[in-house]
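K.L.:
Could you look at this predicted model? Sequence included:
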Amino acid sequence: MAVAELGVVVLDCPDPAALAGFYAAVLGGSVEGEGEWVDLKVPGGQSLAFQAAPGFVPPKWPAADHSQQFHLDLNVRDLDAAEKEVLALGARPLDAEDRARGWRVYADPAGHPFCLCAS
């Protein structure tokens, strides 16, 4: 029997509204709240939250001395099309050169790593 149920994944960042807007454009859903805490309610999926973190230092990928802690895997039907969209929204590639793989690694506008994965 489970002890708990996952409530929300929270990403620290310098600008919660901006990062929530980035993920809303990638995943869909509605952005709720403002200020130091913003929620992204994703239809049929897990919600994400974004929390202001003064002095935020983004993780480096890959780097053991600046651990990424965790990352998001986002399933997509068309890697090339999804890549164009996330780059236009402000993501930057971290490890996207190998086109034969079924996944590519990017950083969101605040520097958190995420993967686009072929579904």
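P.N.:
Everything's here; your move.

K.L.:
CA only for contacts and neighbour counts going forward, please
P.N.:
Noted.

K.L.:
who touches stretch 83-96?
P.N.:
Applying CA atoms under 8 Å, 6 or more residues apart in numbering, the contact partners of stretch 83-96 are 22, 25-26, 61, 103-109, 113, 116.

K.L.:
same deal with stretch 107-119?
P.N.:
With CA under 8 Å, 6+ apart, stretch 107-119 has contacts from 13-14, 19, 22, 58-61, 68, 70-79, 82-83, 90-94, 102-106.

K.L.:
Now it: buried residues?
P.N.:
By neighbour count on 16 or more other CA atoms under 10 Å, the buried set for stretch 107-119 is 107-118.

K.L.:
ok, which stretches of this protein are strands?
P.N.:
Applying DSSP state E to the chain gives strands spanning 9-13, 30-32, 37-41, 48-52, 72-76, 92-95, 103-107, 113-118.

K.L.:
Now for the contacts of stretch 83-96: which two are most distant?
P.N.:
Of all pairs drawn from the contacts of stretch 83-96, the greatest distance, 23.3 Å, lies between 25 and 61 (CA to CA).

K.L.:
ok, residue 52 - contacts?
P.N.:
12-16, 35-37.

K.L.:
Against residue 83, how distant is residue 107?
P.N.:
To residue 83, residue 107 is 12 Å away according to CA to CA, to the nearest Å.

K.L.:
got the buried residues of stretch 107-119 as CSV, with distance to residue 98 columns?
P.N.:
Converted to CSV, those look like this (distance: CA to CA, whole Å):
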residue, distance to residue 98
107, 16
108, 19
109, 22
110, 24
111, 21
112, 20
113, 17
114, 16
115, 13
116, 13
117, 13
118, 13
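
K.L.:
Can you say which two of those residues are spatially most distant?
P.N.:
Top of the distance list for the buried residues of stretch 107-119 (CA to CA): 110 and 118, 23.6 Å.

K.L.:
Second structure for comparison follows:
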Amino acid sequence: MTGCRLGHGHDPASVATSVRPVVSWISAFLDLPAGDFQRGTTFWSALTGYSVSPARGDHGEFATLVPTDGDDYLRVQRLGEGSARLHLDLHVEDPSAATVEALALGARELARPDGPEGYVVLASPGGFVFCLVSRSASRVPPPATWPGVRRSRVYQVSLDLPGDGYDTELAFWVGLLQGRPEPSVRRPEFSWLRQPGPDVPLAVLVQRLDRRDGPVSAHFDVGSPDRVAETERHLALGASVLTVEEFWTVLRDPTGMAYCITDRDPATGQLR
């Protein structure tokens, strides 16, 4: 990956109090293969209603999806190789100090690129790549409004954890985000990590997968009060439906990445 390029179970409560990295903002990169970069960028720009910034990076491989109001939290990166995927940027005051704490929780350091931004690239115990960065932001964008669909927003990222490594990976993210696990009563395979401190643009959901092994992955959740109309809008943009569940619909974007539209309020994350 380029640019922000990329055992035993633990008691999440005890891990959360052992180290205290302070995450003030969460943003995400859509890492897109070169052949799908333009298609994927156009799709997610239209889906969110966010404009695409001028390209940056040594080879024009980065861009930001810029909301009309509030601070940005979604970016795109053109990959040299590999399939489409997500990685997270966790915004902290001191990336180097937060790295020490992340390593104590079980992370692996992958890279510390030279340059003024001073970010650090790491991987969770289950192999999910994330960056610790020092950029500041504080204003969560409001939901976008569409004809026929009152509001929608990418409001959540789901960390999808294989069963064998679930306890270790959950403990890691609880400690890193200082989160309080809140399991779903109706669907116990899901738990939200409720974070203290300021509002962040992406809530974090943890999902225990049916498969036992393999790498940790992630997907976006888009909240809308009218899931049927929002799904039709996405289909017109080039998405395809994979499955329809009681409270969400699983779709695939034009680059092959899965994501969900949920019945949750895009501003609050509450189930309607």
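P.N.:
Sure thing, it's come through. Given the structure is predicted, the values throughout are model-derived calculations rather than measurements.

K.L.:
Report the TM-score for the pair.
P.N.:
After superposition, the two chains reach a TM-score (TM-score structural alignment, normalised by the length of the first structure) of 0.77; 115 aligned residues with a CA RMSD of 2.8 Å.

K.L.:
So for residue 25 and residue 61 of the first structure, which sits in the more crowded spot?
P.N.:
For residue 25 of the first structure versus residue 61, neighbours defined as other CA atoms under 10 Å are more numerous around residue 61 (18 against 14).

K.L.:
who wins for proximity to residue 1 of the first structure among the strands of the first structure?
P.N.:
That would be, of those and by CA to CA, strand 9-13, which comes in at 21.7 Å.

K.L.:
so who does the alignment partner in the first structure of residue 79 of the second structure touch?
P.N.:
Residue pairing (TM-score structural alignment): residue 79 of the second structure is matched to residue 53 of the first structure. Residues counted as contacts of residue 53 of the first structure (CA under 8 Å, 6+ apart) are 12-14.

K.L.:
out of the residues you listed, which is most surrounded?
P.N.:
Using other CA under 10 Å as the neighbour test, these are led by residue 13, with 24 neighbours.

K.L.:
my read: that residue touches residue 51, true?
P.N.:
Yes: using CA atoms under 8 Å, residue 13 of the first structure is in contact with residue 51, at 6.1 Å.

K.L.:
related to what we said a few turns ago, now the second structure: which of the contacts of residue 52 of the first structure match?
P.N.:
Counting by both residues aligned by TM-score structural alignment, their matches' CA atoms under 8 Å, the contacts of residue 52 of the first structure that remain in contact in the second structure are 12-14, 16, 36-37.

K.L.:
farthest pair in those residues?
P.N.:
Of all pairs drawn from these, the widest gap by CA to CA lies between 14 and 37 and measures 10.9 Å.

K.L.:
Quick one: the residues in the first structure that the longest strand along the second structure pairs up with.
P.N.:
As assigned by DSSP E, the longest strand anywhere in the second structure is strand 149-161. Under TM-score structural alignment, strand 149-161 of the second structure has no counterpart anywhere in the first structure.

K.L.:
now for that strand, which elements pack on it?
P.N.:
helix 37-48, strand 144-146, strand 203-208, strand 217-223, helix 227-237 (3 or more CA pairs under 8 Å, 6 or more residues apart in numbering; DSSP states H and E).

K.L.:
if we go to 6 Å?
P.N.:
strand 144-146, strand 203-208, strand 217-223 (3 or more CA pairs under 6 Å, 6 or more residues apart in numbering; DSSP states H and E).

K.L.:
out of those, which comes closest to residue 167 of the second structure?
P.N.:
Using CA to CA, those put strand 203-208 closest to residue 167 of the second structure, at 9.5 Å.

K.L.:
Name the SS class of residue 101 of the second structure, please.
P.N.:
State at residue 101 of the second structure, reduced to three classes by DSSP: H, G, I helix; E, B strand; the rest coil: helix.

K.L.:
Please identify the residue in the first structure that aligns with residue 62 of the second structure.
P.N.:
Residue 62 of the second structure maps onto residue 37 in the first structure, with residues paired by TM-score structural alignment.

K.L.:
Please tell me how far residue 20 of the first structure sits from residue 117 of the first structure.
P.N.:
Where residue 117 of the first structure is concerned, residue 20 of the first structure sits at a distance of 21 Å (CA to CA).

K.L.:
And residue 47 of the first structure, by the same measure?
P.N.:
19 Å.

K.L.:
now swap in residue 54 of the first structure and tell me
P.N.:
31 Å.

K.L.:
right, and residue 68 of the first structure touches residue 58 too?
P.N.:
No: applying CA atoms under 6 Å, one finds residue 68 of the first structure not in contact with residue 58, separated by 8.2 Å.

K.L.:
who's more crowded, those two?
P.N.:
Set side by side, residue 68 of the first structure and residue 58 show more neighbours around residue 58, with 19 against 16, by other CA under 10 Å.

K.L.:
which residue sits closest to the more buried one in space, ignoring its chain neighbours?
P.N.:
Of all residues not flanking residue 58 of the first structure in the chain, residue 111 sits nearest, at 5.0 Å (CA to CA, 6 or more residues apart in numbering).

K.L.:
cool, and residue 16 of the first structure?
P.N.:
Residue 16 of the first structure sits nearest to residue 50 (CA to CA, 6+ apart), 4.9 Å away.
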